[in-house]
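**Student:** 3D, please:
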Amino acid sequence: MTDGQARCLIVGGDQLLREGLQRVLSGVVDVVDMFDTLIHGMNGRSEPPAVDIVLLLEWHPGDLQFLECLRRLRSGSPKRRVVILGRDLDAWSIRVALKEGVDGYLVRDFGAPALLHSLHLVLLGEGVFPRRVVQQLLQGGVENGGLSRHGEMPVLSNRQTEILERIANGQSNKEIARGLGTSEATVKVHVRSVLRKIGVENRTQAAIWAHAHGVGQGELTPRPSAAAAPV
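**Tutor:** Below you'll find the predicted structure:
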């Protein structure tokens, strides 16, 4: 384990899959624990394991006991990241994941480089979701109809629109700052203003809102990791 390397918990799947992922992830995180299931792993624990990121190979959005265990796992640290590595997508499961504060929802149809890149972005504080997730949510409709909290279409400045486009195209604050030739602190101020104006709470919702309104039509994912999108 290198100095400062994040500690990871892998949950679900069979033992062979977990051990295989442990080898794949060794350059990005240090896998310090593995559970066969989340419920079994959390039973009997007074405190959740001390990890920085949790990789869920199982996702049961309709299981209240499972969701309660997930909340207990997250309660140990508000900065603990949770990423789902699932088999498929459906809009309801994605909505539950977002409601539970999951930081990434990935599908097992891409290679190790894309997974490593996605987890790196999550550890930097980004949310990482495939473009198909955004499409699934848009098919279900945008809950507020694209209006601001006051019921009116928001008016964004040229700079705010440009920043929203870059959020929708998957750029982090650091990348936006570099592209615009400004400071990351300035970008953070603009991002907060954009979120407030369009009536959303985070970058994931901002990207969905942007694509629903034709803002940022490029790929959500920065190349070469075309499978997942930071939002």
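
**Student:** Please make it C-alpha for all contacts and neighbour counts, starting now.
**Tutor:** Noted.

**Student:** Tell me how many other residues crowd Val83.
**Tutor:** 24 (other C-alpha atoms under 10 Å).

**Student:** One more, please, to line up against the first structure:
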Amino acid sequence: MTDLIRVLLVDDQELIRLGFRMVLDEEPDIVVVGEAVDGLDAVRETARLHPNVVLMDVRMPNLDGIGATERIVAARPDARILILTTFDLDEYAFAALQAGASGFLLKDAQRAELVGAVRAVHRGDAALAPRVTRRMIELLAEIPAKPDPAGLSELTEREREVFVAMGAGRTNAEVARALHVSESTVKTHVGRVLSKLGARDRVHAVILAHRHGLVPAETALPYDGD
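**Tutor:** You can find the predicted model right below:
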């Protein structure tokens, strides 16, 4: 039997937490193990419950989602945090990614989007809301390019191709078709790229690719978590 994905819900609005719990608890491979009402509570409950995925609101009293993300990732580098945001708060989502979050999702996401994002983050993939992704790419384009990141020179030619494709937001299936290889082969390359670059997950590889000018902003495509 496949291990259940343990989720912690973090939001200061009880009705929001209830809505997400109702959706996630109906999935056979997901279980909500707890709830937190603010960032400080999230840090405590993450340490106590060891969830696989933390579904984190941004604007909360006492400690916001960005600060909570920083503290959780510092204590648990393997933590997977999915930020909840609205389109007009995308700058907060971007800051949360820099703090160590693994993706972000709009609060008005459809049921399938929410469930898919939780599963994607759990397996180490990115979960990026397309509308916010475009804004993130715009923000990255404004940051001056830096020298090649450590580990880039260690990539093979094929691994570099996969890295650039990841930066462009392409799914494993799209990369496989473009390179005429199997999806399992692409997944192997992705794992090696992340390891060599020291990227904690796929979304951070996307950020690295854009920060270092490897992907023109106009070529970027939203990543859907495949």
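
**Student:** After superposition, what's the TM-score here?
**Tutor:** After superposition, the two chains reach a TM-score (TM-score structural alignment, normalised by the length of the second structure) of 0.70; 208 aligned residues with a C-alpha RMSD of 3.9 Å.

**Student:** and the gap between the closest residue in space to Ala6 of the first structure that isn't next to it in sequence and Leu106 of the first structure?
**Tutor:** Counting by C-alpha to C-alpha, 6 or more residues apart in numbering, Ala6 of the first structure lies nearest to Val29, which is 4.9 Å off, once chain neighbours are set aside. Distance from Val29 of the first structure to Leu106 of the first structure, counting by C-alpha to C-alpha, to the nearest Å: 17 Å.

**Student:** One more: Leu9 of the first structure?
**Tutor:** Counting by C-alpha to C-alpha - Leu9 of the first structure and Leu106 of the first structure are separated by 16 Å.

**Student:** give the contact list for Glu138 of the second structure.
**Tutor:** Taking C-alpha atoms under 8 Å, 6 or more residues apart in numbering as the criterion, Glu138 of the second structure is in contact with Ala217.

**Student:** now do Leu89 of the first structure
**Tutor:** Going by C-alpha under 8 Å, 6+ apart, Leu89 of the first structure touches 107, 133.

**Student:** Next: Gln65 of the first structure.
**Tutor:** Counted by C-alpha under 8 Å, 6+ apart, Gln65 of the first structure has contacts Ile39.

**Student:** how much space between it and Ile39 of the first structure?
**Tutor:** Taking C-alpha to C-alpha, one finds Gln65 of the first structure at 7 Å from Ile39 of the first structure.

**Student:** Val96 of the first structure too?
**Tutor:** Val96 of the first structure is 18 Å from Ile39 of the first structure, by C-alpha to C-alpha.

**Student:** In stretch 171-188 of the second structure, which residues are buried?
**Tutor:** 171-172, 174-176, 183, 186-187 (16 or more other C-alpha atoms under 10 Å).

**Student:** Give me the distance between it and the centre of its chain.
**Tutor:** 20 Å (C-alpha atoms, centre = their mean, to the nearest Å).

**Student:** helices or strands up against the lengthiest helix in the second structure?
**Tutor:** If you go by DSSP state H, the second structure has its longest helix at helix 183-197. Counting contacts by 3 or more C-alpha pairs under 8 Å, 6 or more residues apart in numbering; DSSP states H and E, helix 183-197 of the second structure is packed against helix 157-167, helix 172-179, helix 202-211.

**Student:** Columns distance to Leu18 of the second structure on top of those, output as CSV?
**Tutor:** Below are these laid out as CSV (distance: least, C-alpha to C-alpha, whole Å):
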stretch, distance to Leu18 of the second structure
helix 157-167, 34
helix 172-179, 33
helix 202-211, 28
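
**Student:** Would you mind finding the most buried of those?
**Tutor:** Highest mean neighbour count among those (mean count of other C-alpha atoms under 10 Å): helix 202-211, with a mean of 23.

**Student:** Any idea how far that one is from the middle of the chain?
**Tutor:** With C-alpha atoms, centre = their mean, you get 11 Å for helix 202-211 of the second structure.

**Student:** next one: stretch 168-187 of the first structure
**Tutor:** 18 Å.

**Student:** Just the residues contacting that stretch, thanks.
**Tutor:** With C-alpha under 8 Å, 6+ apart, stretch 168-187 of the first structure has contacts from 126, 163, 166, 188, 206-208, 210-211, 215-222, 229-231.
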